[in-house]
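K.L.:
Predicted model and sequence below, questions to follow.
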Amino acid sequence: MSGRVRVGISGWRYASWRGDFYPPGLVQRRELEYVGERMPTVELNGSFYSLQRPESYRRWSDAVPDDFVFAVKGSRYITHMLRLRGIETALANFLASGVLALGPKLGPMLWQLPERVAFDADELDAFLGALPRTTAEALTIASAHDARLDGRAWLEIDEDRPIRHALEPRSTSFEDPAAADILRRHDVALVVADTAGRFPAFGEQTAAYTYVRLHGAEDLYASGYSAEQLDAWADRIRGWQAGAADGIPPDVYVYFDNDARGFAPHDALALGARLAD
């Protein structure tokens, strides 16, 4: 058995990519299809800003190949506004909004914490413990959604599948070894983040899979990666796979978020090609 490395992008609908990554004349509704023909995964980030609708998740799923995977960014209402406290209804609404309509294409859920959310052992343990580990658990939680989702909730699964989670903290307080211990106990990946030195990079492996977000090495969200930097990331990813304690290479999910100047898709394809060698 060997893990798979999936390299993709964070979002795909950027006007500046049209006529560059996307060829001239490609209609907007076919952009995701174009991505799906060239890379195996995308990080959905619209779900971070607002609750999406089931028909959107179904449309996105229909646009890509059967073995494509969507990472879904968790609601900022949970992470940035509630700050992980009293999340029961918000989590139910998020899970009922259509996430489960992705079916077998549902990949990890990403939970990004703002810098102002500091490490609190009890709070982190409770939050991770509240997250569903299977689609059946997610369905049960989603069934407790409030009236805002009446008439627009998706409460179906085709079968019970595991759900993975990744946490991207931005406070240096999460460098406490106790944070990694809690993540490891819950089998939640501590995101390896390249943020041009703005936020902690972390790098400790805390789950049976690895999640990487590349926001830019020199200029946050804006700078591209050089050939040497991409070579270094490829080597690091191969090292994770070769160094698995149980001898089974882990799945690795890598997302480029340096989209401001259109570097993300080109860097994703370049890194993907290196890892395919």
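P.N.:
Perfect, I can see it now.

K.L.:
From here on, just use CA atoms for contacts and neighbour counts.
P.N.:
Noted.

K.L.:
give me the element residue 232 is part of.
P.N.:
With elements taken from DSSP states H and E, the one containing residue 232 is helix 227-242.

K.L.:
Also residue 71?
P.N.:
When secondary structure is defined by DSSP H and E, residue 71 falls within strand 69-73.

K.L.:
Check what contacts that strand and list those residues.
P.N.:
Where contact means CA atoms under 8 Å, 6 or more residues apart in numbering, the residues beyond strand 69-73 that reach it are 40-48, 99, 102, 104-112.

K.L.:
contacting residues for residue 119?
P.N.:
Counting by CA under 8 Å, 6+ apart, residue 119 touches 171, 173, 174, 176, 179.

K.L.:
Need those in JSON lines (columns: distance to residue 248, secondary structure and neighbour count).
P.N.:
Listed next are the contacts of residue 119 as JSON lines, based on distance: CA to CA, whole Å; DSSP: H, G, I helix; E, B strand; the rest coil; neighbours: other CA atoms under 10 Å:
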{"residue": "171", "distance to residue 248": "31", "secondary structure": "coil", "neighbour count": "16"}
{"residue": "173", "distance to residue 248": "31", "secondary structure": "helix", "neighbour count": "16"}
{"residue": "174", "distance to residue 248": "28", "secondary structure": "helix", "neighbour count": "20"}
{"residue": "176", "distance to residue 248": "28", "secondary structure": "coil", "neighbour count": "11"}
{"residue": "179", "distance to residue 248": "25", "secondary structure": "helix", "neighbour count": "19"}
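
K.L.:
Out of those residues, flag the one nearest to residue 137.
P.N.:
Taking CA to CA as the measure, residue 137 sits nearest to residue 179 out of those, at 24.5 Å.

K.L.:
Would you check that the closest one makes contact with residue 118?
P.N.:
No. Using CA atoms under 8 Å, residue 179 and residue 118 do not qualify as a contacting pair, with a distance of 10.6 Å.

K.L.:
let's bring in a second model and compare:
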Amino acid sequence: MAKSGIIRTGIGGWTFKPWRGTFYPKGLRQADELHHAATHVGAIEINGTYYRLQKPESFAKWRDAAPDGFKFTIKASRYCTNRKDLRDTGESIERFCNQGIAELGDRLGPIFWQFMATKKFDADEFEAFIEMLPRQWEGVGLRHAVDVRHESFICPEFVALMRKHNIAIVCPDSDKFLQIADQTADFSYARLMRCREDIDTGYSAAELDHWAHVAQSWHGGAQPDGLDYASDAAPKLAKKRDVFMFFISGAKVRAPAAASALTQRIEQ
């Protein structure tokens, strides 16, 4: 288990024009936007790695722009997950890891592997895929989360498989995607996707209170009520677990304010 046991709230990416003059002060150089973001949120989800490989120099630059304790989570390449048979993805996983992710060093958070909504759960295929995920790369430890979207994953067998391999299930808050909130690893990962532009903080006060409670429960090793679960089996979770909560999608312009408001509630 990670020793830090920190709840981090964050955003997706850092290059977004509507944040200039709102989240980013007027006149801030674009080259300084990542540093500003990394000093105002606890984590950033890198999504560009889903579409194309990056250069080692880019990962090193991002690392140097972030303060101690900050984490980048990385969305794995679509060439790894968008496959008819996941057992054929070993070479793509190696290529993805070999692009330079180890340059992030201690700023590297979990890698999450997102699957299309048409991808169905096959226990043998999925376990073969999970077993190919490296637990370290060039001396840097790796943690993994899976983001699944087909209803066939809503079953105790999937939850048990993830617990067996200490892989987290991404828990979305979404109008579009199914929610599996079962805790299966030594960290938690949520993607909150309902930000609304007519609310300054993206989420209402009651909604933020709810997710603050969820974050604190996960951090303390509990599974709170009010979420959707796929298994009745109670997990054995250690306390002081890392928790990652990202405001993704919806009215993205409100994501930084939402992350800040959630952090304030968690720290009360």
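P.N.:
Right, received. Where do you want to start? Computed from a predicted model, the values in this text were never measured in an experiment.

K.L.:
TM-score of the superposition?
P.N.:
Here the superposed chains carry a TM-score of 0.88, computed using TM-score structural alignment, normalised by the length of structure 2; 250 aligned residues with a CA RMSD of 1.9 Å.

K.L.:
Walking through the stretch 151-268 of structure 2, point out its helices one by one.
P.N.:
Taking DSSP state H, counting those that start in this stretch as the criterion, the stretch 151-268 of structure 2 carries its helices at 156-165, 205-219, 255-267.

K.L.:
between those helices, which one is nearest to residue 137 of structure 2?
P.N.:
Counting by CA to CA, and looking across all of the helices of the stretch 151-268 of structure 2, nearest comes helix 156-165 at 17.4 Å.

K.L.:
Structure 1: matching residues for the closest one?
P.N.:
Equivalent residues of helix 156-165 of structure 2 are located at 177-186 in structure 1, counting by TM-score structural alignment.

K.L.:
Give the burial count for the residue nearest to residue 187 of structure 2 when sequence neighbours are not counted, as a bare number.
P.N.:
Distances taken as CA to CA, 6 or more residues apart in numbering place residue 242 nearest to residue 187 of structure 2, at 4.8 Å, with adjacent residues excluded. Residue crowding around residue 242 of structure 2 was assessed by other CA atoms under 10 Å; the count is 23.

K.L.:
can I assume residue 242 of structure 2 is in contact with residue 42?
P.N.:
No. No contact is recorded between residue 242 of structure 2 and residue 42 when judged using CA under 8 Å, the distance being 11.6 Å.

K.L.:
shared neighbours, these two?
P.N.:
When CA under 8 Å, 6+ apart defines a contact, the residues bordering residue 242 of structure 2 and residue 42 alike are residue 8.

K.L.:
Could you find the counterpart of residue 20 of structure 1 in structure 2?
P.N.:
If you follow residue 20 of structure 1 across to structure 2 using TM-score structural alignment, you land on residue 22.

K.L.:
Check the burial of that match by counting its neighbours.
P.N.:
Using other CA under 10 Å, residue 22 of structure 2 has 13 neighbouring residues.

K.L.:
and the residue positioned nearest the centre of structure 2, what is it in contact with?
P.N.:
Relative to the mean C-alpha position of structure 2, the nearest C-alpha, by CA atoms, centre = their mean, is the one of residue 189, at 5.0 Å. With CA under 8 Å, 6+ apart as the criterion, the residues that contact residue 189 of structure 2 are 145, 168, 169, 170, 171, 243, 244, 245.

K.L.:
Kindly provide the distance from it to residue 176 of structure 2.
P.N.:
In this structure, residue 189 of structure 2 and residue 176 of structure 2 are 18 Å apart, going by CA to CA, to the nearest Å.

K.L.:
again, but for residue 251 of structure 2
P.N.:
When distance is defined by CA to CA, residue 251 of structure 2 is 15 Å away from residue 176 of structure 2.

K.L.:
Looking at these two, which one has more neighbours?
P.N.:
Shown here are residue 251 of structure 2 and residue 176; by other CA under 10 Å, residue 251 has more neighbours (17 against 10).

K.L.:
ok so, going back, rebuild the contacts of residue 119 of structure 1 as CSV, extending it with distance to residue 87 of structure 1.
P.N.:
Putting the contacts of residue 119 of structure 1 into CSV (distance: CA to CA, whole Å) gives the following:
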residue, distance to residue 87 of structure 1
171, 20
173, 22
174, 21
176, 24
179, 20
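
K.L.:
No further questions, thank you.
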